[in-house]
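Engineer: give me a model of this one.
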Amino acid sequence: MNFDNMPEPRMEYAYFVVPGIIAVICMLLYLRFKRVGWL
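Structural biologist: Here you go, the predicted structure:
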């Protein structure tokens, strides 16, 4: 199999960083929508 082109072996913390970034974006969107009264 072609494992040289997969990003996972080169990025040790990718599986922790990506969900963290998604959670931060969701929290920022929630706070923004709450502030403007959409929620």
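Engineer: hey, let's count contacts and neighbours off CA atoms from now on
Structural biologist: Fine.
Engineer: what distance do you get for Tyr13 to Pro19?
Structural biologist: Note on Tyr13: its distance to Pro19, by CA to CA, to the nearest Å, is 11 Å.
Engineer: next one: Cys26
Structural biologist: The value you get for Cys26 to Pro19, if CA to CA is used, is 10 Å.
Engineer: Val34: what secondary structure?
Structural biologist: I think there's a mix-up here, since residue 34 is Lys and not Val. Three-state call for Lys34 (DSSP: H, G, I helix; E, B strand; the rest coil): helix.
Engineer: run this one through as well so I can compare:
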Amino acid sequence: MTRYVDLFFGWKTLYVFIMKIIFISLTAYTIYLMKVLIS
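Structural biologist: A predicted model of the protein is given here:
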């Protein structure tokens, strides 16, 4: 997550911004699924 702190302070292009949002969302969703399905 610390790699994406710059998300809020300035971003170069809309493409990079959208890709970072998608990546963070999918990572959080994957962790959620792992916690729900395993436990």
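Engineer: compared with structure 2, how much does stretch 16-28 of structure 1 deviate?
Structural biologist: Superposed on structure 2, stretch 16-28 of structure 1 shows a mean distance of 0.3 Å to its aligned residues (mean CA distance after the TM-score superposition for structure 1).
Engineer: matching residues in structure 2 for that stretch?
Structural biologist: Mapped onto structure 2 using TM-score structural alignment, stretch 16-28 of structure 1 spans residues 18-30.
Engineer: mind listing what's buried along the helix or strand hosting Val24 of structure 1?
Structural biologist: Assigned by DSSP states H and E, Val24 of structure 1 belongs to helix 14-36. Using 16 or more other CA atoms under 10 Å as the test for burial, helix 14-36 of structure 1 gives no buried residues.
Engineer: chain center to it, what's the gap?
Structural biologist: The chain centre lies 8 Å from the centre of helix 14-36 of structure 1; the measure is CA atoms, centre = their mean, to the nearest Å.
Engineer: any idea how far Leu29 of structure 1 lies from Val36 of structure 1?
Structural biologist: In terms of CA to CA, Leu29 of structure 1 sits 11 Å off from Val36 of structure 1.
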